[in-house]
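In: Quick one: sequence plus predicted model below, questions after.
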Amino acid sequence: MMATLEHTNFTVRDPKASAAWMQKVFDWKTRWEGPAIAGGYTVHVGSAHTYLALYAPDDPKPLSESSYDIVGGLNHVGVLVEDIDATEEKVRKAGFKPHNHADYEPGRRFYFRDDNGIEFEVVQYD
């Protein structure tokens, strides 16, 4: 059996708020939430098989540099959708600004940054 990515974990200011917009935009569900390491709080949001673990420490610090310049930095999260146009409308309604649209082999894509500065790439394959 080929390995499958099960989850990724990253730090956000407010895990519940981030999970809420992801539920609206991507139709994801909260799988679990509760207290986490070092007095923090985590929300797991996604599907039955894959999810994002959204963690907030007790005292979160803002990112001060581009992740593309830092070894181990989170550059973007790629999300595969069935209807990129409908998803883009949901992204706009959530208050985010899509950018860097492209048609490429084998599909279409755009990017946006959430209120934590995390970049998401939305992809639809033909």
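Out: Everything's here; your move.
In: can we go C-alpha only for contacts and neighbour counts from here?
Out: Noted.
In: so who does the closest residue to M22 other than its chain neighbours touch?
Out: Using Cα to Cα, 6 or more residues apart in numbering and skipping residues adjacent in sequence, the residue nearest M22 is W28, 6.3 Å away. Residues near W28 by Cα atoms under 8 Å, 6 or more residues apart in numbering: M22, V45, G46, S47.
In: Export the residues you listed as a markdown table, with columns for neighbour count, distance to E119 and secondary structure.
Out: Shown next, in a markdown table, are the contacts of W28 (neighbours: other Cα atoms under 10 Å; distance: Cα to Cα, whole Å; DSSP: H, G, I helix; E, B strand; the rest coil):
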| residue | neighbour count | distance to E119 | secondary structure |
| --- | --- | --- | --- |
| M22 | 21 | 13 | helix |
| V45 | 26 | 17 | strand |
| G46 | 21 | 17 | strand |
| S47 | 15 | 20 | coil |
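In: Any buried residues in stretch 33-47, and which?
Out: By neighbour count with 16 or more other Cα atoms under 10 Å, stretch 33-47 contains the buried residues E33, Y41, T42, V43, H44, V45, G46.
In: First-to-last residue distance for it?
Out: 14 Å (Cα to Cα, to the nearest Å).
In: who touches that stretch?
Out: Here stretch 33-47 makes contact (Cα under 8 Å, 6+ apart) with 15-16, 19, 22-23, 28-32, 51-58.
In: With stretch 2-12 instead?
Out: Contacts for stretch 2-12 (Cα under 8 Å, 6+ apart): S18, H49, T50, Y51, L52, A53, L54, Y55, A56, P57, P60, N116.
In: and here's the other structure:
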Amino acid sequence: MPKGQIEHANLTVTDPDRSAALFEKLLDWHERWRGPAMLGGETIHVGDERTYLALYTNSDASGGYAKGVPLNHVGLLVDDLDAAEKVVIEAGLKPFSHADYEPGRRFYFFDWDGIEFEVVSYG
């Protein structure tokens, strides 16, 4: 049976540079690639050697997504939840729904475009 993992998620954002800077600081990631998207617009790939977020924008990107449309949230795993929360707050974003249940502690935040993220730590 095949074994796999999520390799990337492609998210439409209004300011890919701002979003990339957040994930670089929050997850100790780096910019893997940037350039024109196949169907117009621009994309930045930010991540590590195995996983990344493709942060796409074009002239129609408006943000303001409704919760759960089209996805509920993106989960991010960190080794230091308290330090991660400080990064989110320093970016001007508001953590909420703090919880501690198996398999770890977590909080959520919405980015500037209304995309929800869950940040979890198993440590």
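Out: Here it is on my side, so go on. Values in this document were obtained by computation on a predicted structure and should not be read as measured data.
In: Give me the TM-score for this pair.
Out: The TM-score (TM-score structural alignment, normalised by the length of the second structure) is 0.91; 122 aligned residues with a Cα RMSD of 1.5 Å.
In: Provide the aligned range in the second structure for stretch 101-120 of the first structure.
Out: Aligning stretch 101-120 of the first structure against the second structure (TM-score structural alignment) gives residues 98-117.
In: Please point out which parts of stretch 50-70 of the first structure sit buried.
Out: Buried residues in stretch 50-70 of the first structure (16+ other Cα under 10 Å): Y51, L52, A53, L54, Y55, A56, P57.
In: circling back: out of the buried residues of stretch 33-47 of the first structure, what pair is the most spread apart?
Out: Y41 and G46 (16.9 Å; Cα to Cα).
In: all strands for the second structure, in order.
Out: 8-12, 30-36, 42-47, 52-57, 74-77, 96-101, 104-110, 116-121 (DSSP state E).
In: The first one vs the first structure, mean deviation?
Out: Read it as strand 8-12 of the second structure. Superposing on the first structure and averaging over aligned pairs (mean Cα distance after the TM-score superposition for the first structure), strand 8-12 of the second structure comes out at 0.7 Å.
In: distance between that strand and the chain's centre?
Out: 9 Å (Cα atoms, centre = their mean, to the nearest Å).
In: swap in the second one?
Out: Its chain's C-alpha centre and that of strand 30-36 of the second structure lie 15 Å apart, by Cα atoms, centre = their mean.
In: Tell me what angle it forms with strand 52-57.
Out: Calculated by axes from the mean of the first three to the mean of the last three Cα atoms, to 10 degrees, strand 30-36 of the second structure forms an angle of 40 degrees with strand 52-57.
In: Over to the last one?
Out: When the same axes, to 10 degrees is applied, the directions of strand 116-121 of the second structure and strand 52-57 differ by 160 degrees.
In: Check the mean deviation of strand 116-121 of the second structure from the first structure.
Out: Counting by mean Cα distance after the TM-score superposition for the first structure, strand 116-121 of the second structure comes out at 0.5 Å.
In: And the buried residues of stretch 50-70 of the first structure, which is closest to Y111 of the first structure?
Out: Checking the buried residues of stretch 50-70 of the first structure one by one against Y111 of the first structure (Cα to Cα), the nearest turns out to be L52, at 17.7 Å.
In: Just list the residues touching that closest one, thanks.
Out: When contacts are counted by Cα under 8 Å, 6+ apart, L52 of the first structure touches H7, T8, N9, F10, H44, V45, G46.
In: residue in the second structure matching the third one?
Out: In this case it means N9 of the first structure. In the second structure, N9 of the first structure lines up with N10, judged by TM-score structural alignment.
In: so how many other residues sit close to its match?
Out: N10 of the second structure has 13 neighbours, counted by other Cα atoms under 10 Å.
In: give the contact list for D15 of the second structure.
Out: Shown in contact with D15 of the second structure (Cα under 8 Å, 6+ apart): T57.
In: for L26 of the second structure, same thing?
Out: So L26 of the second structure contacts A84, V87, V88 (Cα under 8 Å, 6+ apart).
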